[in-house]
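Asks: Predicted model and sequence follow; I will ask about them next.
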Amino acid sequence: MDANGKSIALAALRNDTLRNAAVGVALAVGVVGVAAPGMFTGMAGFLAERGVHPHAPNLALIAAAPPAVRIHLTAAVTSLIIGIALMARVKGTNLHKVLGWTWVAAMGVTAVSSLFIRQLNHGHFSFIHLLSGWAIVGLPGAVYAIKRGNVRGHRRAMTAMFVGGLLIAGLFALIPGRLLWTVFLG
């Protein structure tokens, strides 16, 4: 087997491990849900006591948001969906490369558009904009790494941007008072 075949086999093994972990988590949640159903129904009461009322998404709020917010949200959701697909699939294939370039473009739009969203800090940048700067600098660095054959550096940079720039920043988007909080929970 050549080096490329070996790296594809190792990537497939990592993907199997990732899938197995996801199945394990889903089974654990299912077991807890069956074994302790009151835990989930009790959560609704717990949230309601704190003024949190989950509801169907109010998409009219997104439609009424400024263009920068709508562009940012569209690019972030696109990045999230493509990123999940990239994490779950074999690396190094032509599909990975096409999706990867699309992800880089969507993440770039996500990062740059966030620079125009400053309503929460009275027109100034906030600490979350550091993630935008990190993505703006990190995306070209990660592409440069893979072009130079540095697979490990590329993987680490892209995974870090996916986790930090999408998942962690996405959690900040659900802080009370922010648009996504209001769309889903407020």
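Replies: Good, I have the coordinates. All values reported here derive from a predicted model rather than from experimental measurement. Residues are numbered from 1 along each chain as shown.

Asks: When you work out contacts or count neighbours from here on, use the C-alpha atoms and nothing else.
Replies: OK.

Asks: Give me the distance from the helix or strand hosting residue 70 to the chain's centre.
Replies: Using DSSP states H and E, the element containing residue 70 is helix 67-88. Centroid displacement of helix 67-88 relative to its chain, using CA atoms, centre = their mean, to the nearest Å, is 7 Å.

Asks: just checking, what packs against that helix?
Replies: Judged by 3 or more CA pairs under 8 Å, 6 or more residues apart in numbering; DSSP states H and E, the packing partners of helix 67-88 are helix 3-35, helix 94-114.

Asks: who touches it?
Replies: Contacts with helix 67-88, where a contact means CA atoms under 8 Å, 6 or more residues apart in numbering, come from 15, 18-19, 62-63, 96, 99-100, 102-103, 106-107, 109-111, 113-114, 116-117, 162, 166.

Asks: let's bring in a second one:
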Amino acid sequence: METIPPVIVVHALAAGYVLLLGPLQILRRRRDLAHRLLGITWVAAMLAVCVSSFWIRPDGFSWLHGLSTWTLVCMVVAIGAIRAGHVALHRGFMIGSYLGTLAAFAFAAFVPTGLIPQLLRSEPLVMTATALGVAGVVLVAHLVAVRAAARRPVPSLRRAGS
């Protein structure tokens, strides 16, 4: 296997973070400081996934790039919605973004000629260590956010003056 370009490494690590943190954010209680702190890291990772995807074009632009564009729009709408106090709209766009990322991952993982299956065949230990490392980062981020939230009152999700 040849060297993997840095943009693909960034894309894969950020996508792993998004995929592993997503269920924790969706299933845990909302509107606390931990959810907000983890949400900020999740959005940052999602932005890294989307932006990096535009430099990954083995066959030109594809529907996956369209999904990245749509996801960027969804992030803006979701953040605007929660700042305006529209929790249901925020939740819908965030869960939809997560499901879109899950669909893109499934496509990338199950196409036999894709990089993920190739790496699983040629470098299973590297893939396993990377997945475990990302899971560890998610776990540490979750523990740090929960501990920080336990020490502070819940901040208002609305901007001052709104």
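Replies: Everything's here; your move. Bear in mind that the values here come from a model prediction, so they are computed numbers and not experimental data.

Asks: follow-up on the earlier one: kindly present the helices and strands packed on helix 67-88 of the first structure as a markdown table, with separate columns for mean neighbour count and distance to residue 72 of the first structure.
Replies: As requested, those are arranged in a markdown table below (neighbours: other CA atoms under 10 Å; distance: least, CA to CA, whole Å):
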| stretch | mean neighbour count | distance to residue 72 of the first structure |
| --- | --- | --- |
| helix 3-35 | 13 | 28 |
| helix 94-114 | 19 | 5 |
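
Asks: any chance of these in JSON lines, plus distance to residue 148 of the first structure?
Replies: Listed next are those as JSON lines, based on distance: least, CA to CA, whole Å:
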{"stretch": "helix 3-35", "distance to residue 148 of the first structure": "15"}
{"stretch": "helix 94-114", "distance to residue 148 of the first structure": "15"}
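
Asks: Spatially central residue in the second structure, please.
Replies: Centroid check for the second structure by CA atoms, centre = their mean gives residue 18 as the closest residue, at 2.3 Å.

Asks: Tell me which residue of the second structure matches up with residue 81 of the first structure.
Replies: In the second structure, residue 81 of the first structure lines up with residue 20, judged by TM-score structural alignment.

Asks: how many neighbours does its match have?
Replies: Residue 20 of the second structure is flanked by 17 other residues according to other CA atoms under 10 Å.

Asks: Tell me how far it lies from residue 141 of the second structure.
Replies: 11 Å (CA to CA, to the nearest Å).

Asks: For these two, list the residues in contact with both.
Replies: Contacts common to residue 20 of the second structure and residue 141, judged by CA under 8 Å, 6+ apart, are absent.
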